[in-house]
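Asks: Return a 3D structure for these sequence lines:
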Amino acid sequence: MKVCLVGSSGGHLAHLIEIKEAFENEERFWVTFDKEDANSALVNEKLYYCYYPTNRNIKNLIKNTFLAIKLLYKERPNLIVSSGAAPAIPFFYVGKLFGAKLIYIEVYDRIEKATITGKCIYPIADKFIVQWEEQKNMYPKAECWGGIF
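Replies: All right, here's what the predicted structure looks like:
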């Protein structure tokens, strides 16, 4: 199996790093921002950089969509995993078209209000995981697995 782990740097990337051992026996690659935290944490990992800033940036959303098409066509992952934020959206939608399974993990600190990424991905995710039972009020079909940290 080949796994794509995609997410913004910072806390979103920290979530993915916490679960990377679950994929230690799988071929995997990462998509994130070219920032110090990503570069230092992902030494010896196959790493691709996506465009940022992404907050309400239509230009980079379009660029990341074309990047998703290119990378997912080249790599052909069976599974795409993310905890957000914006780079996950084009990678999940393009990945769905290419037949990849999608697992999304909603962030730990959004208990009462859904994230934009979560709202966008919830309808297409094969598995949507939340870390608090209260988050199921926003995502009724989600599975609560508890905190990652």
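
Asks: okay, CA-based contacts and neighbour counts for the rest of this
Replies: Noted.

Asks: Centroid-nearest residue for this structure?
Replies: Against the mean C-alpha coordinate of the chain, by Cα atoms, centre = their mean, the closest residue is residue 82 at 1.9 Å.

Asks: Surely it and residue 6 touch.
Replies: Yes: here residue 82 reaches residue 6: they are 5.2 Å apart, a contact under Cα atoms under 8 Å.

Asks: Now do the residue nearest to residue 125 when sequence neighbours are not counted against residue 27, distance only.
Replies: For residue 125, ignoring the flanking residues on the chain, the nearest one in space by Cα to Cα, 6 or more residues apart in numbering is residue 102 at 5.1 Å. Residue 102 sits 16 Å away from residue 27, going by Cα to Cα, to the nearest Å.

Asks: next up, for comparison:
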Amino acid sequence: MKKILAISSGGGHWVQLLRLRSAFEGCDVVYATVQSSYAEQVSGSRFYQFTDATRWSRWALLKMVFQVCLIVVRERPEVVISTGAAPGVVALRVGKLLGAKTVWLDSVANVEQVSLSGLRVRGFADLWLTQWEHLATDEGPRYEGGVL
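Replies: A predicted model of the protein is given here:
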């Protein structure tokens, strides 16, 4: 059974990640996000909560990076998938270093341009997707249809 780490920030990123659950059927899925209350939405799956942080809160960001690194190292997923933002960037980078396949699905909210986080993962995401056809380029992200 393939082990997947599905990780995102809270709010809309989390909602979008949950909408992908049917794609994970038959896999051992580990979820990670910023709100402990989200655990009940994925009952029956392993769940991790980490510090919520942005690039403007340096200390919280450092704590989040450490926590996400520990999750990835502890779980050793075969696939890391994220809908954003900063925690997904960290998880994809560490996952890639450990040999995982990496998937980044840029937020559906990014209608006019890809996200800053998406730009940061393009060099090490095995699959970088956008949900907006007009944002797809030869260098990435790819458009394979709107899933949300």
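
Asks: neighbour-wise, which of residue 102 and residue 27 of the first structure wins?
Replies: Set side by side, residue 102 of the first structure and residue 27 show more neighbours around residue 102, with 22 against 12, by other Cα atoms under 10 Å.

Asks: Checking the more buried one next. Helix, strand or coil?
Replies: Of the three states, residue 102 of the first structure takes strand under DSSP: H, G, I helix; E, B strand; the rest coil.

Asks: joint contacts of residue 82 and residue 6 of the first structure?
Replies: Listed as contacting both residue 82 of the first structure and residue 6 by Cα atoms under 8 Å, 6 or more residues apart in numbering are residue 88.

Asks: Could you give the number of residues near residue 97 of the first structure?
Replies: The burial count for residue 97 of the first structure: 10, using other Cα under 10 Å.

Asks: residues contacting residue 17 of the second structure?
Replies: Shown in contact with residue 17 of the second structure (Cα under 8 Å, 6+ apart): 6, 7, 8, 82, 83.

Asks: Select from those residues the one having the most neighbours.
Replies: residue 7 (31 neighbours).

Asks: residue contacts, that residue?
Replies: Contact analysis of residue 7 of the second structure by Cα under 8 Å, 6+ apart lists 14, 17, 31-33, 80-84, 87-88, 91.

Asks: In PyMOL, how would I select the buried members of those residues?
Replies: PyMOL command restricting the contacts of residue 7 of the second structure to the buried ones, with burial defined by 16 or more other Cα atoms under 10 Å:
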select buried, resi 14+17+31+32+33+80+81+82+83+84+87+88+91
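
Asks: Could I get the contacts of residue 7 of the second structure in CSV, plus columns for secondary structure and distance to residue 39 of the second structure?
Replies: Shown next, in CSV, are those (DSSP: H, G, I helix; E, B strand; the rest coil; distance: Cα to Cα, whole Å):
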residue, secondary structure, distance to residue 39 of the second structure
14, helix, 11
17, helix, 13
31, strand, 8
32, strand, 9
33, strand, 9
80, strand, 18
81, strand, 18
82, strand, 17
83, strand, 17
84, strand, 18
87, helix, 17
88, helix, 18
91, helix, 19
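
Asks: and of the contacts of residue 7 of the second structure, the nearest to residue 106 of the second structure?
Replies: Closest to residue 106 of the second structure out of these is residue 83 (5.7 Å), distances taken as Cα to Cα.
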